[in-house]
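> Quick one: sequence plus predicted model below, questions after.
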Amino acid sequence: MRLLSLEVSNLRNLQSVSLLPHPNTNFVIGANGSGKTSLLESIALLSNGRSFRTPDSKKLIRHGSDQLVVFSAIESEHSGKHRVGISKSGKGITSAKLDGKLQQKVSALAKVFPVISIETNSMELIEGGPSLRRSLLDWGMFHVEHRFLEIWGQYRAGLKQKNALLKSGKKVNTTELQHWNRVIAHFGERLDIERTQYCDALIEQFGRIRHDYFESELEIQFRYRPGWDKATFVTLEQCLSEKMESEIQRASCLYGPHRADLDILWNGSLAKDICSRGQKKLVLYGVRLAQIAYMMRKTGVSPILLLDDLPAELDEKNINNVIRFLKEFPCQTFITAISDQSITQEMLSAFEEHKMFHVEHGTFEEIR
């Protein structure tokens, strides 16, 4: 995957930006608040319709503007060249276009333009709640398993209907509830099979990343929890049937893949509880690089990689480990740093073919 050109209008302090990135590596240098992270944010927004910094899209729109617009020409390894664009208005309306055609869902852009970002808020993958780790798994499955989106959509539709029934405030019709339990169980168990297979593949790939690039420093184990007790209940349908009364009392669907989690353990304990911040960073990089490697090997497609302030996030040894990975699994990469002095000679030597941009007050200039 390559981003050929990028145009950004009215996103935070980026009033009007037009860039022609290098197909391999792009360094973006600038002081805090200059707009370098906003550039990465615009690329991520173009892929998944969401900011990695805030859930409130109104905060993305430049003060005094009615809407933001991000537009790009891209080239995929499989499907060739495309034009992708997204806009967000102050009224909360999002419009996504692919090759000039308005799309019903932003996922249409994500499918042709996969992006992985590692930035300050990414640490929530380790420290935050289960929904973030489910999203990590679902992102990976979305890009490598063709059946995932259909199965997940059917499951979510059934879950929405069941929760509406439970929260209706009326006496619950158990016959109707049993119907939605069967729907949820059917698609939920298929979803669980897909997730389990993806977890197994990701864990195997993580082991290779740890061995090849981090010299086995990461004493990490993973434990996937499906969202119900498989040791007690043979099937999800059995679980939902036996827990029907408790779900009625709590007016919520309490069991199924929407309650799953991927525990990240360090020597048997949750990493978020015992790891230092530096160790958590290594775990985060290990997991995300494993996703990239598995995606490339499974599909032949390389995602765009956004690394916000890489020199500050890792020590020199592990920066060099990441560099070695990217030489074996080349992605178009955007790396931000506060100053060009933060970009080591090892990085410049490894990424000999690159472009470097300096940003100040939302204005970008290529450094020759």
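Structure's in. What do you need?

> Every contact and neighbour count from this point should use C-alpha atoms.
Will do.

> In which helix or strand does the closest residue to Phe71 other than its chain neighbours reside?
Nearest residue to Phe71, sequence neighbours excluded (Cα to Cα, 6 or more residues apart in numbering): Gly85, at 4.2 Å. Applying DSSP states H and E as the criterion places Gly85 in strand 80-89.

> Next, the buried residues of that strand.
Buried residues in strand 80-89, counted by 16 or more other Cα atoms under 10 Å: Lys81, His82, Arg83, Val84, Gly85, Ile86, Ser87, Lys88, Ser89.

> Include distance to Leu68 when you put those into JSON lines, please.
Supplementary listing: the buried residues of strand 80-89 in JSON lines, determined by distance: Cα to Cα, whole Å:
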{"residue": "Lys81", "distance to Leu68": "24"}
{"residue": "His82", "distance to Leu68": "20"}
{"residue": "Arg83", "distance to Leu68": "17"}
{"residue": "Val84", "distance to Leu68": "14"}
{"residue": "Gly85", "distance to Leu68": "11"}
{"residue": "Ile86", "distance to Leu68": "8"}
{"residue": "Ser87", "distance to Leu68": "5"}
{"residue": "Lys88", "distance to Leu68": "5"}
{"residue": "Ser89", "distance to Leu68": "7"}
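
> okay, pairing it with this:
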Amino acid sequence: MSRAALLSLTLTDFRSYTHATLRPEGRSVYLFGANGAGKTNLLEAVSLLSPGKGLRGSSLTEVGRRLPGEATGRAWAVAAEVQSADDAPVRLGTGVEQAGAARRLVRIDGETVPPGRLSDHVRPIWLTPTQDRLFLEAASERRRFFDRLVFAGEPAHARHANAYDKAQRERMRLLTDAAETGVPADPAWLAALEARLGQAGSLMADARVRTLLALQAEIDGRGGRPFPRARLSLTGEWEQLALDGVEPAEIELRLAAALAAARPRDGAAGRALTGPHRGDLAIVHADKDRPAAECSTGEQKALILNLVLAQAARLSRAKDAPNPILLLDEVAAHLDLKRRAALADELTALGLQAFLTGTDESLFDHLKGRALGVRVSELGLTALED
């Protein structure tokens, strides 16, 4: 098991920072300061040490520092040094060399590599205020959230999801063109696309179910106090087949056949009405037997926090993969004193590095002596003495 931890983080022309360096030296960090001081920017920088768009999902031009009157963000860079228990520190870097660049560069120990290689060294898991509305948003937001949990444990899931999305766009283009022009689409081409959708979709459903079962077992094993225990389920037809033990090869055939039968309906609707892109994640407060959407804001925050902690715990036991780094943005805002204390104990027990933000230093009283405190202000980053 690789006990990965961030030793240093340096930002150049990133968001609100011209230049800044944070040196946690492997410790957990709590960042406090006024709204707009740049706390979340630091978490976003850590999140970009992994493939994808980071915790805000921003474009490359949004990330670069921008002064009033500048249309696009400047060239930017995030550099870090990561230490594991068994290896020498590794230097990671990502950014763009020119403003407006379409792709970001990634370097590991000075060598340019594909972004996917970052997963060998850093696995951030984040919880942000935008996810507070997870239970009230559309199903697509919950699918996206859950798929990130799946991807963290099974990187191939992202490849299967991308293959599914690409094939689905091509199929819908053929069907909508046929519906508009009255000229039938090539049936052989459609069949080939539906075969791809069946294969990728069955693998997606299977991976989602494996993750669901692993998370539920972790949550149940951890107990429900002081955080409420969640009961998880997936409502999708294809995930239910996987949950019932139907083999992926059989799901693949059934999905391809269902898509073939649905061609006229999908063409008329302008969207595919069956497939793993239609499923949803359902979360119930187990102790109250109440859907999360009907719970209080504090209960919802605690439910999703418990889910994220369960994810971190299960991933921390994965072999041949770096330990997760937790990014908890404004996580204490809706937690009472008891749960803030429990969170500090849980992070200590997990032995994972975490970065937390909040407006008030007192929110992190239970972490003092166990984590590095850093004041974030217009003057920069000021580390507190222990």
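In hand now; what should we look at? Just so we're clear, the structure is a prediction, and the values are computed from it rather than from any experiment.

> Now the TM-score, please.
Here the TM-score for the pair of chains, by TM-score structural alignment, normalised by the length of structure 1, is 0.86; 358 aligned residues with a Cα RMSD of 2.8 Å.

> What is the subsequent helix or strand relative to the strand holding Gly85 of structure 1?
Taking DSSP H and E, what comes next after strand 80-89 of structure 1 is strand 94-98.

> Need the residue closest to the centroid of structure 2.
Arg148 (4.3 Å; Cα atoms, centre = their mean).

> Please say which position in structure 1 that residue maps to.
Per TM-score structural alignment, the equivalent position to Arg148 of structure 2 in structure 1 is Trp139.

> Would you verify that its match is located in a helix?
Yes. The assignment for Trp139 of structure 1 by DSSP: H, G, I helix; E, B strand; the rest coil puts it in a helix.

> gap between it and Gly90 of structure 1?
27 Å (Cα to Cα, to the nearest Å).

> what's the answer for His78 of structure 1, then?
Applying Cα to Cα to His78 of structure 1 and Gly90 of structure 1 gives a distance of 36 Å.

> So which of these two has more stuff around it?
Remark: of His78 of structure 1 and Gly90, Gly90 carries more neighbours, 16 against 11, as counted by other Cα atoms under 10 Å.

> wait, that one sits on Gly64?
No. Taking contacts as Cα atoms under 8 Å, Gly90 of structure 1 lies outside contact range of Gly64: 10.2 Å.

> Now do the helices in the stretch 201-350 of structure 2.
237-243, 248-261, 263-269, 297-315, 337-350 (DSSP state H, counting those that start in this stretch).

> Using JSON lines, please lay out the ones you listed together with distance to Tyr17 of structure 2 and mean neighbour count.
Listed next are the helices of the stretch 201-350 of structure 2 as JSON lines, based on distance: least, Cα to Cα, whole Å; neighbours: other Cα atoms under 10 Å:
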{"stretch": "helix 237-243", "distance to Tyr17 of structure 2": "44", "mean neighbour count": "21"}
{"stretch": "helix 248-261", "distance to Tyr17 of structure 2": "48", "mean neighbour count": "18"}
{"stretch": "helix 263-269", "distance to Tyr17 of structure 2": "47", "mean neighbour count": "17"}
{"stretch": "helix 297-315", "distance to Tyr17 of structure 2": "29", "mean neighbour count": "21"}
{"stretch": "helix 337-350", "distance to Tyr17 of structure 2": "28", "mean neighbour count": "16"}
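
> Include distance to Leu42 of structure 2 when you put these into JSON lines, please.
Shown next, in JSON lines, are these (distance: least, Cα to Cα, whole Å):
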{"stretch": "helix 237-243", "distance to Leu42 of structure 2": "37"}
{"stretch": "helix 248-261", "distance to Leu42 of structure 2": "41"}
{"stretch": "helix 263-269", "distance to Leu42 of structure 2": "43"}
{"stretch": "helix 297-315", "distance to Leu42 of structure 2": "20"}
{"stretch": "helix 337-350", "distance to Leu42 of structure 2": "19"}
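
> for these, which one sits closest to Ser59 of structure 2?
helix 297-315 (25.2 Å; Cα to Cα).

> which residues of structure 1 does the closest one align to?
Against structure 1, helix 297-315 of structure 2 falls on residues 277-295 (TM-score structural alignment).
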